[in-house]
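>>> Coordinates for the following, if possible.
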Amino acid sequence: MVNILSSVWILIFKTCCSLCFPTENDVVVNNSSSSLSTVPKDLPSLTQILDLSQNNITEIHMQDFASLHQLESLNLSSNKIRNLATASFRSNQKLKYLDLSKNEISNIECHFLLNVISLKYLDISNNNFFSLTLGKAFSFLEDLEYLGLGSRKAIKLQKNDFKEISGIQLQEVSIGLETLLEYDPGSLQVLRTTKLQIALPSIKHTDLLERVMYDAFNVSHALELLNIECCQDCNQISVNIDCCQYYSQRLTRKRCQDCYHYINSFKILEKFSKVTNLSLQHLKLNWKTFTSVSKYIWASKVKNFNVFNMTVCEVTDSQFERSERTLKTFVIRQINILPFYFSQSIIYDFFNVIKVENLTICESGMMVMICPSKGNTYKLIDLSDNSVISNFFLQDCQTLNLLETLILQRNKFDQLFKVSNMTKHMKSLKYLDVSQNQLILDESRVCPWTDSLIKLNLSSNRLTNLVFTCLPSNLEILDLQKNEIESVPKTLNNLNMLKELYLGANNLANPPDCSKFINLEILFVEANAFHEPSSSFLQSCQRLTVLNAASNPFTCTCNLRDFIKMKENTHIEIIGWPKSYCCAYPDSLKGTLLKDFHLSEVTCSTTLLLLIVLGSMSALTIVIGLMCHFLDLPWYLRMTWQWTQMKRRAMKTDSHQLSENLVYHAFVSYSQHDSSWVKGQLLPNLEERGSPLRICLHERNFIPGKGIIENIINCIEKSYKSIFVLSPNFIQSEWCHYELYFAQHHVLSEQSDNLILIVLEPIPQYLIPSKYYKLKSLMAKKTYLEWPSDKNKQRLFWANLQATIGINLTATSEDFSYVNTDQ
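This next block holds a predicted model:
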């Protein structure tokens, strides 16, 4: 309760002082209802809003608020304050709001107000003043906008009581005159205020009442009168008994007092009044008195007439003559008619004849009007919170030709079709509000709405998807919040004019496709059940300027990326962004703001991923191609493969068995024209480096006296490998051809693979004579080694060659001497 009162007090302060609500930087201290007897000493020095209401504080000393230089608002209401030190608030130069109501202050001089130069709101009502003669301190309150006065003691009001504020233009003055005993005519007319509120004195002082009301009608354009009571025992009456009738002896009741003096006072309105806005609060009277007072109001300058909290003790027939004058607004809020049995037509007749543009009757709990007669001037009718108005209200009513706005919130409507039928003769109706009823639509049907309707509020009902089949065709604004809608139908042909659509707090699995509403500018779909707004939804909303999709259970996946980017990539204003847009799924991301959720383009785009893969493969192919071109990579690979294969075969060969019959590691066949390469490159790398090899050359190892062919065959048979150095010169040598022939024959007979072909220079196939068909066959079938001109490649070439012919040979001394006979 304390917190509620504190919040209300802060709201009043901010409204009256034309200030903003407290920001996060404001320092607010709430010590209301804390049983304090003195002002706390430990208040923060930066306090701006301080609430000390509803305590037991009796005195205010000069030092109590001396340290609070930033204080703007101080609430000391409902304490027991009797004394305040002179200039109590001289250190509070920023003080704008001060509430000292409901205390025990008796000195109206109010010297405590000295030096409070910024004060805008001051309430000192309901104290123990013996008069309302304001002191000199009030004349310095040049910024004052609101002043509340009043006393619980019997008081007098004299002409000079308000002279100290007569030069100050106020926004509102509220004076409690319930205890008034004497009044000098003209005392109120010295006030300069936009609005005057007066709690009237008792009906017992009839002359006093008339004088006060006469002045009140001539002070300001806005007047509010409280406590009009001329039926004092109404609060004692049973709900089914009129207070102005006698009943059985068991239920003795006083006769209601005559309300003539109130009626007589309102006559002044006709000729001597400047009031244009009149409000009456807390009325207790009979219906006849109310209609009599209303007659004078309709005949006056009053444009806006408001009645709040009216209790009607008796309802009897009363004639209210139709006035030619039309009021702008007539509001009755909280009307309570005590008699249970009365003629309802008496109430109907009153609202049938009055002329008013805007009629509001709320919280009456009864039917107050039916279809009015022709000639009515109603443009707005608000019958909210009456609880008895249902489907039969205004059915087939053809007289509301000027009606533009009809508000029927919180009543008993439950059939949407009946509501539409109610409007079909209202040719000017533009806005209809039937929210917070129990509306349903049982079946898909076309409803007979008026063609003029452009704004419809059906929120807080029980409507489902079928509602879209029963909507007026010219709607521009449609409110369907808080219903039971799960989806918007795919075919909608009658809402092309719609500009604003409110679908919050339903059960939508997806937001509606904007292509169904080609002119849609504002869309609210907050608090629904959709997880991933589709990209087609975003693409279809070409004219959308405002979107509210907050508080939905978003699933943070790739499908949500387009929706998140909408804030950056479009001009659409997103309500509630970013605080009300969070991930609900998966659990690992629950609570993460959508603005903080990021996935890469590669992760979410299959096309992009495919392009990257294909691009990488293409780039790799190009790199490999360049390497092949500039670094001869295929040659290296081929040579490495050959070396590996040779090593594998060498591991499988029985070297001990081979060495028994072999003398040389290799026999070299070459053309005499290539001898420089053989002797300068081949022999040094095979015989002198690494593991020395025994090489057989015809010019040093052929046995003299034997035929050349015999020597060739003998050398080939005693060598593990036969190396042929191929070049164009080799083709021209007859003996080289013989050596190749016998070596190939040896390979076939032994079923071994001991031929090694070294291509010293490229040999085009067309240069090889046909008689060398065996050479062609070998080069086509057998892998050969190419001599690289690049020195960086030659080391691999020699390693590969040595691996090919590497074998351990253990020659006898005879063999060894035989081998070296020609050296």
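
>>> drop to CA atoms for contacts and neighbour counts, all remaining ones
Will do.

>>> next one: the strand ranked longest in the chain to chain centre, how far?
Among all segments of the chain classified by DSSP state E, the strand with the greatest residue count is strand 327-337. Distance of strand 327-337 from the chain centroid (C-alpha atoms, centre = their mean, to the nearest Å) equals 40 Å.

>>> Leaving out the residues flanking it, which one is nearest to residue 670?
residue 725 (5.1 Å; C-alpha to C-alpha, 6 or more residues apart in numbering).

>>> Mind checking what secondary structure the one you found has?
The local conformation at residue 725, judged by DSSP: H, G, I helix; E, B strand; the rest coil, is strand.

>>> where exactly do the helices run in the stretch 301-450 of the chain?
Counting by DSSP state H, counting those that start in this stretch, the segments of the stretch 301-450 of the chain that form helices are 344-353, 416-423.

>>> do the same with the stretch 151-300 of the chain
Counting by DSSP H, counting those that start in this stretch, the helices of the stretch 151-300 of the chain are 206-216, 260-266, 268-271, 287-298.

>>> Nearest to residue 144, out of those?
The stretch from the helices of the stretch 151-300 of the chain with the least distance to residue 144 (C-alpha to C-alpha) is helix 206-216; that distance is 20.6 Å.

>>> Just the buried positions in that closest one, please.
Of all the residues in helix 206-216, those buried under the rule 16 or more other C-alpha atoms under 10 Å are 208, 209, 210, 211, 212, 213, 214, 215, 216.

>>> from those, which two are the most distant?
Looking at these by C-alpha to C-alpha, the two members farthest from one another are 208 and 216, with 12.3 Å of separation.

>>> re the thing from before, quick one, what contacts the residue nearest to residue 670?
With C-alpha atoms under 8 Å, 6 or more residues apart in numbering as the criterion, the residues that contact residue 725 are 668, 669, 670, 671, 757, 758, 759, 760.

>>> Which residue ranges of the stretch 401-550 of the chain form strands?
According to DSSP state E, counting those that start in this stretch, the stretch 401-550 of the chain carries its strands in the segments 405-407, 431-433, 455-457, 477-479, 500-502, 522-524, 546-548.

>>> Here is the second sequence; please produce its structure so I can put it next to the first one:
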Amino acid sequence: MTSSPKLCALLQGFALIKYLALWKQPMMMKIQEPSMSTSFVFILLYTSMLVLCNIRQLQAINDFIVKYSNTFLDSVPKILPPKTTILDLSENNIALLHTSDFTYLTNLKLLNLSYNHIREFDAIVFRFNAELEHLDLSHNNLRNITCGSLQVIKGLRHLDLSSNKFENILHCKEFSYFLHLQYLGLSATRIQRSSLKEIAQLGTLHVIFLGLQNLSSYEPGSLQVLNTNKLHIVLPVYLEDPFILYDAMNTSRTLELSQVTCEKACDNVIEPLSTISKTSKVSTLIISNITVSWEYLNQMIKAVLYSSVEYFNIYQLTQVGQYSYFIPFNSSNTSLKALSMQHSISKVFYHTGSPHPLQTFSDLMIENLTFVDTGMIHFMCPSKPSMFHILKLTRNKLTDKLFQNCNTLPHLETLILRSNRLEMLSLVSSMTSSMKSLQYLDVSNNKLQYENGEDCHWSETLLKLNLSANQLTSAAFGCLPINVKILDLHNNQISNIHKGIMALKSLEELNLASNWLADLPDCSHFNSLAVLNIGMNFLHSLSFHSLQSCQNVRAINAGNNPFQCDCELRDFINWRTQTAGDILGWPESYKCQYPEHLKGTLLKDVHLSEVSCNTAALLGIVLGTMAALILCILFLCLYFDLPWYVKMTWNWTQTKHRNRNTNPKDLPQNLTYHAFISYSQHDASWVKDYLIPNLEKGDGSIQICQHERNFVPGRSIIENIINCIEKSYKSIFVLSPNFIQSEWCHYELYFAHHRLFTENSDSLILILLEPIPQYLIPSKYYKLKALMAKRTYLEWPKEKSKHGLFWANLRQSINVQLPEHKQENKKVFNTNQEKVYEPDTVSLN
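Next up is the predicted model:
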């Protein structure tokens, strides 16, 4: 049954309708709720269809890679993207392959049909898949296939037909077409020499896999016709015929034997191993998924020691039985270079007497020894100088007592003790002190700590040290080998760089990722440093001094830190463009954490202005702005004649100050005059002949203050002006072009205007004797402009008929009853003298 979105929706809707129908019983019947079992079945069914349909739809989104693994399919989906290149249909219930299943997938390169129930498929099922390179039909129910069905796939590199129900190895002449085949997986219950000849014609394959779990008969010599670099055989659970192993030992350079069980007897395995001579073809032997006792395991190792095998690997080892005696290995003339035991489980282990059985491995005279995940609690120091160059004792239970005072590892260059139970860094250092050739030490993923004051004695030859994933603090920098070139301290608890690191003059690579650092280390202490990793720390910013000190570092990784995107970080962004080194992980690993509005923003997308970050530039702009403002103010002051107003204000203030300090008897009486007249000397004839006579009328009812007759001798001109304005009810200004040319008229207007605002009075009367164009009025007369714009002024009429009304209006505006006071005749001597304070006769200076 093929799935599609419409079909899935239809099935889900049908299930829902059926369930709801249970609630709608006829009205004549008693309504009953569905039972718990019915509800459970519906929920299970509906959820399964929902999940299944969604999985199918989502997994087919990619046009090139389609994965339908473990989706309960019972046939190949009919709707697949035509551009599919990788199709995974493994772990389903597919039983048949039809001609039309893959016709439109002409670009298909990898097809995985393993772990299904395929019994057969059409002879031309792959006729449109000439591009196919990887075909996996393993773990199915195939009993026979038509060789012609594979003929069209001439570009196959990987063909796996293992773990099926073939009785014989496929006898196909079509194998000769597979010129590019590198991996071939087969299985059978019977193996004959003739059936393997066709495979031999393929030339040298990289890997031939034979699943012989159900092997019933084997023709001796059959395997030796094969040409392959690696032969992998899954043995029967109970191997009765050892001839297959005899042949396997001389078939390929690499031999892997899986599913070896020797709990009670192991002669059928050990005897073939014993026949491997020094001149045999096999050089790498791999035994995986093996169950064996200590006794038989040692016999296997002894057999390998005297063979041509150079690399012996044991995976998934289960140790059973007892081991009560010890026979040392004689490995003096062995060809073996490396022994590896990985993922070992010891069900029964019993030892009595001395020496310890582990001594059998520590005294092996080989170059490379590996024990990974074997549960080892201790490894003995070799009893004599060892040939070990590499020791890998990873994922065990070794402690700090390992190799203490051990002087028999003179050739050891690499020691890997990852994921053990080491706790004291000082003891680790003393462990290496006698290793005269040690260059690389890996003690990562332990529980190492270091306290200040503990003595450390490292091997002087140690160049590469991995101390990652421990519990080291900054104090650990006081316990490091001085000649180390590559130092890995990532995933510790280092918060600052200890001064002890200054002694590491040869350091070339330093990894401090995933610690507690808050700033970039000072690179000036590392003359040879080329690579620095400080990613995933607590760096908010990178100081400019530290960046400059790291100018010669070839590569720096500072990614995945909680960066504060401010001006200090701007230095790092600019420095990145200037440095000759690489910034690893840029830009995707460099993001802002603070401030909140920039969180998640890439540093390359953060733009901080030069002004906001450059103090000198900011100061220059501020000072420049202030200077420009001052110049602007000075210009406006000069333009509006501010110095003149300041001078007048000062004179006014000085006069008022003198008046306050003068005896009241000496002060003039207020409102002595009805009006004070301000005019230009050039307009004096009009004032004397027209203005004054028409206002005074000779009856004394109106008193006019004129400078020629009322200024008090001995006082300054400004004091007289101020006193006259204050003693007069009104101030009359005779305006004309001559008026605006008179400096003293300007003073009088200023003081009168000042009185207007300070006393909140209406004391100004403007008489426009002659029209004054606006462009003739100087800028300092802006008050005159304002007064003429806002106040009503009297314009001297040229027609005589209007003069009477003019004088009447003017007299009415100043005719008030003045308070009584004693008259004092204070006149200027030499009344014939003209207005001496005119700017054309008296200097203002």
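
>>> Mind listing residues that contact stretch 732-740 of structure 1?
When contacts are defined by C-alpha under 8 Å, 6+ apart, stretch 732-740 of structure 1 is touched by residues 669, 670, 671, 709, 712, 713, 724, 730, 731, 772, 775.

>>> Let me have the residues you listed in TSV, extended by neighbour count.
Supplementary listing: the contacts of stretch 732-740 of structure 1 in TSV, determined by neighbours: other C-alpha atoms under 10 Å:
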residue	neighbour count
669	27
670	27
671	21
709	13
712	25
713	15
724	23
730	21
731	19
772	13
775	21
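
>>> from these, which ones fall inside helices?
Judged by DSSP state H, the subset of these located in helices is 709, 712, 713, 730, 731, 775.

>>> Take these and write them to a markdown table, including distance to residue 376 of structure 1.
Listed next are these as a markdown table, based on distance: C-alpha to C-alpha, whole Å:
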| residue | distance to residue 376 of structure 1 |
| --- | --- |
| 709 | 140 |
| 712 | 137 |
| 713 | 137 |
| 730 | 127 |
| 731 | 126 |
| 775 | 122 |
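
>>> Now the two most distant members of those residues.
Taking every pair in those and measuring C-alpha to C-alpha, the maximum separation is 19.8 Å, between 713 and 731.

>>> from the chain's centre, how far out does the longest helix along structure 1 sit?
In structure 1, taking DSSP H as the definition, the longest helix is helix 606-631. Relative to the centre of its chain, helix 606-631 of structure 1 is centred 44 Å away, using C-alpha atoms, centre = their mean.

>>> Does that helix pack against any helices or strands, and if so which?
Here helix 606-631 of structure 1 touches helix 601-604, going by 3 or more C-alpha pairs under 8 Å, 6 or more residues apart in numbering; DSSP states H and E.

>>> so the helix it packs on matches what in structure 2?
Using TM-score structural alignment, helix 601-604 of structure 1 lines up with residues 610-613 of structure 2.

>>> now swap in stretch 123-140 of structure 1 and tell me
In the comparison with structure 2, stretch 123-140 of structure 1 aligns to the range 160-177 (TM-score structural alignment).

>>> So which bits of that stretch are buried?
When burial is assessed from 16+ other C-alpha under 10 Å, stretch 160-177 of structure 2 yields the following buried residues: 160-170, 172, 174-177.

>>> Of those residues, which belong to strands?
Here DSSP E is the test, and these give residue 160 as lying in strands.

>>> What is the most widely separated pair among the buried residues of stretch 160-177 of structure 2?
In terms of C-alpha to C-alpha, the buried residues of stretch 160-177 of structure 2 reach their longest pairwise distance at 165 and 177, which sit 24.4 Å apart.

>>> For residue 575 of structure 2, see how far away residue 523 of structure 2 is.
Here the distance between residue 523 of structure 2 and residue 575 of structure 2 works out to 15 Å (C-alpha to C-alpha, to the nearest Å).

>>> more crowded one of these two?
Of the pair residue 523 of structure 2 and residue 575, residue 523 is the one with more neighbours under other C-alpha atoms under 10 Å, namely 21 against 15.

>>> Surely the more buried one and residue 549 touch.
Yes - taking C-alpha atoms under 8 Å as the contact criterion, residue 523 of structure 2 and residue 549 are neighbours in contact, 5.2 Å apart.

>>> mind checking how far residue 640 of structure 2 is from residue 738 of structure 2?
From residue 640 of structure 2 over to residue 738 of structure 2 (counting by C-alpha to C-alpha), the distance is 20 Å.

>>> Which part of structure 2 matches stretch 450-463 of structure 1?
Residues 459-472 of structure 2 are the counterpart of stretch 450-463 of structure 1, counting by TM-score structural alignment.

>>> Between the two ends of that stretch, how far is it?
Its first and final residues considered, stretch 459-472 of structure 2 spans 20 Å by C-alpha to C-alpha.
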